[in-house]
Every structure is written in structure tokens, then in C-alpha cells.
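Visitor: next come a sequence and a model predicted from it.
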Amino acid sequence: MDVLSDAIAAMRAGRPHSGRRDKYAPWGMRIEDSEGAGFHVVLRGSAWLIPAVGEPVALGPGDVVFLAHGRGYALASGLDVEPEVVRMNPDGSPPPEPPSPARESTAAPDTVMLCGAYWLDRSRAHPLLSELPEVVHLPARVGTHRSLRAAVELLGAELAEPQPGSDTIVSSLLDTLLLYILRAWWQGQAHTGGHPTGWAAALADPAVAAALQAIHAAPDRPWTVEELGAHGGLSRAAFSRRFTALVGRPPLTYLTWWRMTTAGRLLREDDLPLRLVAQRTGYTSEFAFAKAFKREYGVAPGQYRRKAS
């Protein structure tokens, strides 16, 4: 898997949820703090996004917003509208739309949105997602983010007219849409004309990106700094300096962190014997793996698995 896909897989928990929302002005809804991340796509009309931190954002047709950090926010037809609190179900799914007198009439909704939510395990948040801004706003512009727009259109069609197999299709499209949103954001950061920083710079740097890809493709391999630097055509010292500056930690420190993150996911989602979990994360003995895991998580692997089940 590539780095972006891995980062999502490491944090995702449960099934994503989505729905189409037909809103009649005046309307407003407040999403409270949660462990989830949400997106909204305006298909028709307009809306105001009011984040927990920062200025309100005006949204128009085709605009996409993604809120990664689980902090509360509001959406409304106007800044003067008092939003009603929307309490998510325990599995992260939204409640049904409340009844609206306007909905009983023949009038078309003022705003139509696609809304989605992803439940995340934030205990091992990948820095690639942690450094995202409070609001990722992708305005609609002709000729941009074509793959993202195609995924939105497909998702909207499935939600508007469910067919046999729609449950699986919608779940897959939600995963695809999330990757397209993040890809569009990171690519935008790398091509703004300035100097990208953080993970936008790391993914745009050929040497660092090649090393990250190697680590994520084979976390069980006994990598050395020299071998990782060779993937990008750099000497050991030059590579180590560049990797540390862009990723925020030295190469082998990141390797250990990713191995432990991978181990945690395997223990949560799979029933592999600890011996195989150790092998898949680069440890030659179950004892060495258990010692490293407890140092990272504060509990033994078996105890961690029991708590997660």
C-alpha cells in the first residue's frame, strides 16, 4: 500500500456512513465533537460552514469540505440562523432528517448536500492527517479534481436511487472519496507556487517519498538508513537530514513508529498469532516484539487485543 492509503487504513474504524440532505431555508445544524471525521459536498444552493476554530466559510455548488479532527462545527443557510444540534448514533451514522413543513410541499429544497462520516481511531493518528487544517476546503473550479468530481457524482447517484449492491458500492465510494479529497488537498499544497511544508513537502520530495514508500511496502524488512537513502539516490547523512526535517522524526524512528502502528491494527482487526504479528512488523522473536509493543502502548500485545475486541 502507498503512504496515504496506509495512513487512512491505520486510523479507520467501522463502516463509513453517508446520506443526502435536502434543506429548506432557514436551516442550521450543529455537529458536536466526536471521534469521527466528516465531509460535505454542496450539490445545489449554498451554505455556511462555521468551524470550531477560524472564520465561517461560504460554500457554493460543487464545493467540498472535509473536517478531519472531530471538533464540533455548524452548517447553516445563514450566519444569523441558530443551528439545531445533530447527535450522531453510536456507530457514527447520522440520525434521519427531521420533518420539515416545507418538505411536505412541492417546493424544491434550497440546498442539497451529500454528507459523510468516517469513524477514526485517534490513538495512533498518522501525522499526515494530524497536520491537516481545521477545514479542508476544495472549491469547485472548472477542470480541477476531476476524479473527485466523478466519485461525488457516482456517490450521489447511488444515494438518490439505491439498487441491488448499493450498500457495498456506497461504502467503497466513501473510501475512494476520502482518498481523493486528501490527494487533492496535498497536491494543491505542493503546487501553490510557494514552498510546501510538512507532509506535503515530504510526499513531494522524491527521495523522502521513495523511502516512505519502501517502509510502508515492507515494514518487516530490517531497513538501514543507508538502504532507505539509496532508494532516493542520497548518501546516508544527506538523506537522514532531509527525512528528519520533512517527516519530523529520523528514518528509523519513523520505521519503529509505523511498525507499532501496523501491529496495533493487526491486533485489533485480525486473529493472527502474536508470532506472525511480530514477523510482519520486523521482529525476529515474539519476546522482542512484546517488549517493544509494551514500551509503545503501555500494555502487552495480548492485553491490547482483548481490550480492542
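Guide: Thanks, I have it.
Visitor: use CA for all of it now, contacts and neighbours both
Guide: OK.
Visitor: in the helix or strand where Gln189 lies, which residues are buried?
Guide: Assigned by DSSP states H and E, Gln189 falls within helix 166-190. Neighbour-count burial for helix 166-190, counted by 16 or more other CA atoms under 10 Å, picks out 170-171, 173-182, 184-186, 189-190.
Visitor: and Thr197, how close does it get to Gln189?
Guide: To Gln189, Thr197 is 8 Å away according to CA to CA, to the nearest Å.
Visitor: next: Val277.
Guide: Shown here: Val277 relative to Gln189, a distance of 36 Å by CA to CA.
Visitor: do Leu228 as well
Guide: Note on Leu228: its distance to Gln189, by CA to CA, is 25 Å.
Visitor: excluding chain neighbours, what is closest to Val135?
Guide: Distance criterion CA to CA, 6 or more residues apart in numbering; nearest residue to Val135, sequence neighbours excluded, is Leu67 at 5.2 Å.
Visitor: test my guess that the one you found contacts Phe39.
Guide: Yes - between Leu67 and Phe39 there is a contact at 6.2 Å, judged by CA atoms under 8 Å.
Visitor: which strand or helix spans the closest residue to Ala214 other than its chain neighbours?
Guide: For Ala214, ignoring the flanking residues on the chain, the nearest one in space by CA to CA, 6+ apart is Leu228 at 7.5 Å. Leu228 is part of helix 225-231, with elements assigned from DSSP H and E.
Visitor: how about Met29?
Guide: strand 28-31.
Visitor: which other residues reach that strand?
Guide: Strand 28-31 is contacted from outside by 72-78, 81-87, using CA atoms under 8 Å, 6 or more residues apart in numbering.
Visitor: now do 10 Å
Guide: 38, 47-51, 70-88, 94 (CA atoms under 10 Å, 6 or more residues apart in numbering).
Visitor: generate a PyMOL selection restricted to the buried subset of those residues.
Guide: To isolate the buried ones among the contacts of strand 28-31 in PyMOL, judged by 16+ other CA under 10 Å, type:
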select buried, resi 38+47+48+49+50+51+70+71+73+74+75+76+77+78+79+83+86+87+88+94
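Visitor: second structure follows, compare the two:
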Amino acid sequence: MDVVSDAIAAVRVGRPSCERLGAAGRWGVRIPGYAGAGFHVVLSGSCWLLAEGGEPLRLERGDAVLLPHGTGHALSDGVLTHRRVRSLPELEALLARPRTDTGGEGAVELLCGKYRLGQGPGHPLMRELPTVVHLPTGGGSHPELASAVALLGAELAAELPGGRLAVPALIDLLLVYLVRAWTGRPGAGGWGAALADPVVAAALAAVHADPARAWSAEALAARAGVSRATLNRRFTALAGRPPMAYLTWWRLTRAAALLRRGTDPLAAVAGEVGYGSAYALSHAFVREFGTTPGRYRATAATAAATAS
């Protein structure tokens, strides 16, 4: 496993959804905020996106947009407003307001979809994503993302045999490419910089490949090819916490994900994430999340049943 895959897997729940939509002339739609992440891809034409609390953003053919925190937003044929919008009622009022300008942006075709995200602990890589991740794919930029968009659009248009499996898989692939492209952009800070640093990346890869292993600070430093002091300094600066503290946090985050999704006994979950007993995991879990693993699993099950 790798950090980007694990960061997404830690919060992804349920099946993603996607629609291929077309509009022309004067049009606008408001999408309320939701517990998940949304995306839009412009297959043809152009339009405008306005996220709550943001500025109008023009989207051209080939542009992909990810709203990783489920922020309420609007799509329209023209600029909805040049002032900042701070609430969903304001967005709704703007869309209901009579339009006095003339002409239209012409026809536009979009892929619109969303991912369900769990409410449990997530990776800081996902939390640090901005409200809107805008990635143009025209002009040869982000070729993997452009290929995924083309395949997804074709599947939705043709409704071929096997599409019920192909479409969700391609939507998941789209999310991976969107997050990868953002973290891997030139000059990226935060977790993009952490993944680009060979020393920090080596230690992260070791932890994510085998979180249950009895890692020590010396063993991680040896895997990264540096001294313990060097690893501690660089890892803390880029990942936000020392390597051994990150290991503990990731083990508990993995345990939370396993509790949300399965019914394995607590002892089995403990062994999978590197704790010697159910008691040891429970003690650490309460210290980190303020609740017992059993209560956490029950709350997550109730939330999933309500959402379905």
C-alpha cells in the first residue's frame, strides 16, 4: 500500500455515483453540501462553478474539479456573482434571481458525481486538500486523468455489459488521479512535499506497507538511509509529527477503518494493526479518539444504516 491509496481508503465508504448531464441556454443548479466528496468534469463546452465562500471559477472543456469536503456549490452557464458567497441560501437566491444579461454560454456536457466518505478519522493528506481542486486536462496536462475521464464518459454513454462494475471502478480511479495530481504538482507543500522527499517517503512507505511490524525509530531510519536524528527532523517538519508518533496514529486510524467496515473480533483487529492484545488496542484507542472501539463500531454502523 502507499500513502495516497491509504489516505483515500481510510475514509471511502459505500459505492460512488456518477451521471452524465447536459445543459444549454440559461441554466443553473445548486448542489447542497453533503458528507462526501464531489467532482465535475467538463466533457464539452464551458460553464462556471461557484463554491460556498469562494470565487467564481470558469471551467473549460477537459477541466476536472474535485470538492473533497462536500462543500455546497452551484453550476451555471454564466458568472453568478462577483462577490463572495458564504451560505447555501445565498447560492439558492442567486440561482432564483431573474437573469437580465443576454446570450448564453452554449451547450455543455458534464460528468457529475460524488463519493461517500466516512465520518471517522481521516488522513491529513485528505484534510489539507483545498475546498476546490481544479485540474485542467487540456493541452496534454494530466494525461492519466484525461484517459480516466474519457473511459468513464464512454462507459456512461454506451451502457455496455459489465458497466455496473466498470463505472464505480473508474470513478474510484478518477479520485486517485485527482488527489495524485494535486499532491504531485510542482512546488506542492504539505503532504505533497512529504511524498516528494525521498527520506520521508521511504519511511512512510515502510509504515504503510506493514503497520503491524514492530518498527523502531532506528529501523525506520535505516530503511530511509539516514540517521535517526535526520529522519526525525525531516519527518516532523513535513509530516507534522515524529515518525513513531505517526506510526501510532496510523495504526489507530487503520483500526478505526477496520471497525467501521467489518465484524472481526477486536483481538483480530488489534493483531492486524500491530497491537498485542485487544486490551492494548482499546486503551490506545480511547486515548486517541475518546471512545471505546465497541462504541465506535456501533456508532459507525448506525450512521451507515442512516445514510443508506
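Guide: In hand now; what should we look at? The model shown is predicted, which means the values in this text are computed figures rather than measured ones.
Visitor: C-terminal to the helix holding Gln189 of the first structure, what's the next element?
Guide: Later in the chain than helix 166-190 of the first structure, the nearest helix or strand by DSSP H and E is helix 198-204.
Visitor: now do the helices in the stretch 1-150 of the first structure.
Guide: Listed in chain order, the helices found in the stretch 1-150 of the first structure under DSSP state H, counting those that start in this stretch are 3-11, 127-130, 146-160.
Visitor: point out the most buried one among these.
Guide: With neighbours defined as mean count of other CA atoms under 10 Å, the helices of the stretch 1-150 of the first structure peak in mean count at helix 3-11, which reaches a mean of 18.
Visitor: same for the longest strand seen in the second structure, what does it pack against?
Guide: Ranked by residue count under DSSP state E, the longest strand found in the second structure is strand 12-23. Helices and strands touching strand 12-23 of the second structure, by 3 or more CA pairs under 10 Å, 6 or more residues apart in numbering; DSSP states H and E, are strand 36-44, strand 108-117, helix 143-158, helix 163-183, helix 243-261, helix 293-307.
Visitor: counterpart of Tyr118 of the first structure in the second structure?
Guide: Aligned by TM-score structural alignment, Tyr118 of the first structure pairs with Tyr115 of the second structure.
Visitor: its match: neighbour count?
Guide: 25 (other CA atoms under 10 Å).
Visitor: for it, what are its contacts?
Guide: Contact analysis of Tyr115 of the second structure by CA under 10 Å, 6+ apart lists 11-18, 34-39, 68, 70, 168, 171-172, 175.
Visitor: skip the chain neighbours and tell me the closest residue to the counterpart of Pro168 of the second structure in the first structure.
Guide: Matched to the first structure by TM-score structural alignment, Pro168 of the second structure sits across from Ser171. Excluding its sequence neighbours, the residue lying closest to Ser171 of the first structure (CA to CA, 6+ apart) is Pro16, at 6.3 Å.
Visitor: so that neighbour sits against Leu174, correct?
Guide: Yes - Pro16 of the first structure lies in contact with Leu174 (CA atoms under 10 Å); the separation is 6.7 Å.
Visitor: overlap in contacts of the two?
Guide: Gly116, Ala117, Tyr118.
Visitor: how many residues are close by the closest residue to Leu114 of the first structure other than its chain neighbours?
Guide: Sequence neighbours aside, Arg20 is the residue nearest to Leu114 of the first structure in space, at 4.6 Å (criterion: CA to CA, 6+ apart). Using other CA under 10 Å, Arg20 of the first structure is surrounded by 18 other residues.
Visitor: residues touching Arg20 of the first structure, list them.
Guide: Contacts of Arg20 of the first structure by CA under 10 Å, 6+ apart are 40-41, 43, 97, 112-116, 155-156, 159-160.
Visitor: with Ala205 of the second structure instead?
Guide: By CA under 10 Å, 6+ apart, the contact set of Ala205 of the second structure is Met1, Asp2, Val3, Leu195, Pro211, Arg223, Ala224.
Visitor: that one matches what in the first structure?
Guide: So Ala205 of the second structure corresponds to Gln213, using TM-score structural alignment.
Visitor: same question, Phe285 of the second structure
Guide: Aligned by TM-score structural alignment, Phe285 of the second structure pairs with Phe293 of the first structure.
Visitor: go on, Leu266 of the second structure?
Guide: Using TM-score structural alignment, Leu266 of the second structure lines up with Leu274 in the first structure.
Visitor: do Thr248 of the second structure as well
Guide: In the first structure, Thr248 of the second structure lands on Thr256 (TM-score structural alignment).
Visitor: what is the neighbour count of the residue lying closest to the match of Leu266 of the second structure once chain neighbours are set aside?
Guide: Nearest residue to Leu274 of the first structure, sequence neighbours excluded (CA to CA, 6+ apart): Glu286, at 6.6 Å. Using other CA under 10 Å, Glu286 of the first structure is surrounded by 16 other residues.
Visitor: please apply the same query to Leu231 of the second structure.
Guide: 23.
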